[in-house]
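>>> Any chance you can model this:
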Amino acid sequence: MNKIWWKILGSVLVLYTAIAGLLSGVPHLAILNETIRNLYFHVPMWFAMLTLFSISVFYSVKYLLYGKESDDIRAIESVNVGIIFSILGLITGAVWAKFTWGQFWSFDVKQNFTAVAILLYFAYLVLRNAIDEQQKRAKISAIYNIFAFPMMVVLIMVLPRLSDSLHPGNGGNPGFNSYDLDSRMRAVLYPAFIGWSIIGYWIYTIRFRIRTIENKQNS
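Next comes the predicted model:
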């Protein structure tokens, strides 16, 4: 039970936010209307992605310090899962944009910078596949990952705030506040952050165990 309580917690939180996100009351705002419910799904995808990329850079640093193969495996597998959540974030955002901005991709500054940030991690995967020697691959990939993480943060969280943007909270466009993000929504949104991060971590641990078993069989 001690090993699965957090998995149960993550599952319950995600189930709760999925049901409450569709059925609970939300503020009635012009343009957004019922699409504001996508906040419960779109933003937590990015939160889970950031959690997984943070785990990845942590293990990249550990690999450079101690040279353990398991740390390299943890770094790559957390990136793999983080990329999945980044794609889900893009898809949910594009669907939301279609109903509020009129098109899936409007080349909004935050959309563009987010796409570039995700490409940084696709480049990380390409880099790993381009190097055959295991230790060299792990070391170069770890160095790249350590630099890619702050670049990703700047692209997603800093640069969009310096330009005009359709996204709330960026480029002078006010973010969600007490007027449109009321207590009912916070009661769903905050558990969604935790729940999806736990589910992402759970998927990462499964991938890590699978990759470890495969490496032992191939050695």
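
>>> Please make it C-alpha for all contacts and neighbour counts, starting now.
OK.

>>> so who does the closest residue to T35 other than its chain neighbours touch?
Distances taken as C-alpha to C-alpha, 6 or more residues apart in numbering put W96 closest to T35, at 6.7 Å, once the chain neighbours are dropped. When contacts are counted by C-alpha atoms under 8 Å, 6 or more residues apart in numbering, W96 touches T35, N38, F104.

>>> Another sequence for comparison is provided below:
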Amino acid sequence: MTKNWWKLLAVVFIIYTIIAGLLFKVPHLAILHESIRNLYFHVPMWFTMIMLFLSSVIYSVKYLKSGNEQDDLRAVEGVNVGVIFGILGLLTGSLWAKFTWGTWWTTDPKLNSALIAILIYLAYLVLRGSLDEEQKRARIGAVYNIFAFPVMIVLVFVLPRMTDSLHPGNGGNPGFGSYDLDRNMRMVFYPACIGWILIGFWIKQLRFRIRKMENYFLSK
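Here you go, the predicted model:
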């Protein structure tokens, strides 16, 4: 039980996020209005994706050093779950855009860069699926993964800041500050980020265990 405290914390934070996110007071701002509550779901999805991709690239480096198959499994499952959260980030962002910008998608550089980053990681999964030999698949996948992470960081955090953007925090458009992310919202936003990140790693752990069992039975 003591080893699973973080899972209980994840459940508590997510339940709290859902309840408080829908009921707690939020700033009444032009354009955003009640849609600002999506902040508790949209942004944590991206934070979770980034943390999962980071853990994945760490295990890819470990695999290249150790050759341990378990490290490769953890790396690929980090990408699998990270892509899921990235897609959820795109979907929640698209929904938010419809209510604030009046369209599901724009040519905004932040949106396009995020989509390209997801496609890069989908290509990683396709690449692995196209290789039959296990060690070759793991080595090539690890190298690809190591280069994919900094490219993703550039696409999501660097390039959008160099151009005009509707998205907060990019192209001179101020991010969430005390004006909109007030004390009441911070009380929900921070637990939401922690909760979703923990849920992401919980899912990754479950997928890793399933893959281990599958490999065990296939080897028999």
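
>>> TM-score for this pair?
Superposed pair, TM-score by TM-score structural alignment, normalised by the length of structure 1: 0.99. Supporting alignment: 219 aligned residues with a C-alpha RMSD of 0.5 Å.

>>> ok, back up a step: kindly indicate whether the residue nearest to T35 of structure 1 is helix, strand or coil.
helix (DSSP: H, G, I helix; E, B strand; the rest coil).

>>> Can you find the partner of it in structure 2?
Here W96 of structure 1 is matched to W96 in structure 2, going by TM-score structural alignment.

>>> any idea how far that match lies from M213 of structure 2?
The gap separating W96 of structure 2 from M213 of structure 2 is 40 Å, by C-alpha to C-alpha, to the nearest Å.

>>> try L9 of structure 2
Counting by C-alpha to C-alpha, the gap from L9 of structure 2 to M213 of structure 2 is 27 Å.

>>> N173 of structure 2 now?
Computed with C-alpha to C-alpha, the distance linking N173 of structure 2 and M213 of structure 2 is 48 Å.

>>> before we move on, what about A20 of structure 2?
Noted for A20 of structure 2: a distance of 39 Å to M213 of structure 2, by C-alpha to C-alpha.

>>> Looking at these two, which one has more neighbours?
A20 (19 against 12; other C-alpha atoms under 10 Å).

>>> my guess is the more buried one contacts M185, does it?
No: A20 of structure 2 is beyond contact range of M185, at 9.2 Å (criterion: C-alpha atoms under 8 Å).

>>> Is the residue nearest the centre of structure 1 in a helix, a strand, or coil?
For structure 1, the residue sitting closest to the mean C-alpha position, by C-alpha atoms, centre = their mean, is M49 at 1.6 Å. With three-state DSSP as the basis, M49 of structure 1 sits in helix.

>>> I figured it hits I87, correct?
No: using C-alpha under 8 Å, M49 of structure 1 is not in contact with I87; the gap is 9.5 Å.

>>> ranges for the helices of structure 1?
Using DSSP state H, the helices of structure 1 run over residues 5-23, 39-66, 69-100, 109-130, 134-153, 183-218.

>>> Output those as JSON lines; include the columns distance to P168 of structure 1.
Below are the helices of structure 1 laid out as JSON lines (distance: least, C-alpha to C-alpha, whole Å):
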{"stretch": "helix 5-23", "distance to P168 of structure 1": "20"}
{"stretch": "helix 39-66", "distance to P168 of structure 1": "11"}
{"stretch": "helix 69-100", "distance to P168 of structure 1": "12"}
{"stretch": "helix 109-130", "distance to P168 of structure 1": "10"}
{"stretch": "helix 134-153", "distance to P168 of structure 1": "17"}
{"stretch": "helix 183-218", "distance to P168 of structure 1": "16"}
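
>>> among these, which is nearest G169 of structure 1?
Nearest to G169 of structure 1, of all these, is helix 109-130, at 10.7 Å by C-alpha to C-alpha.
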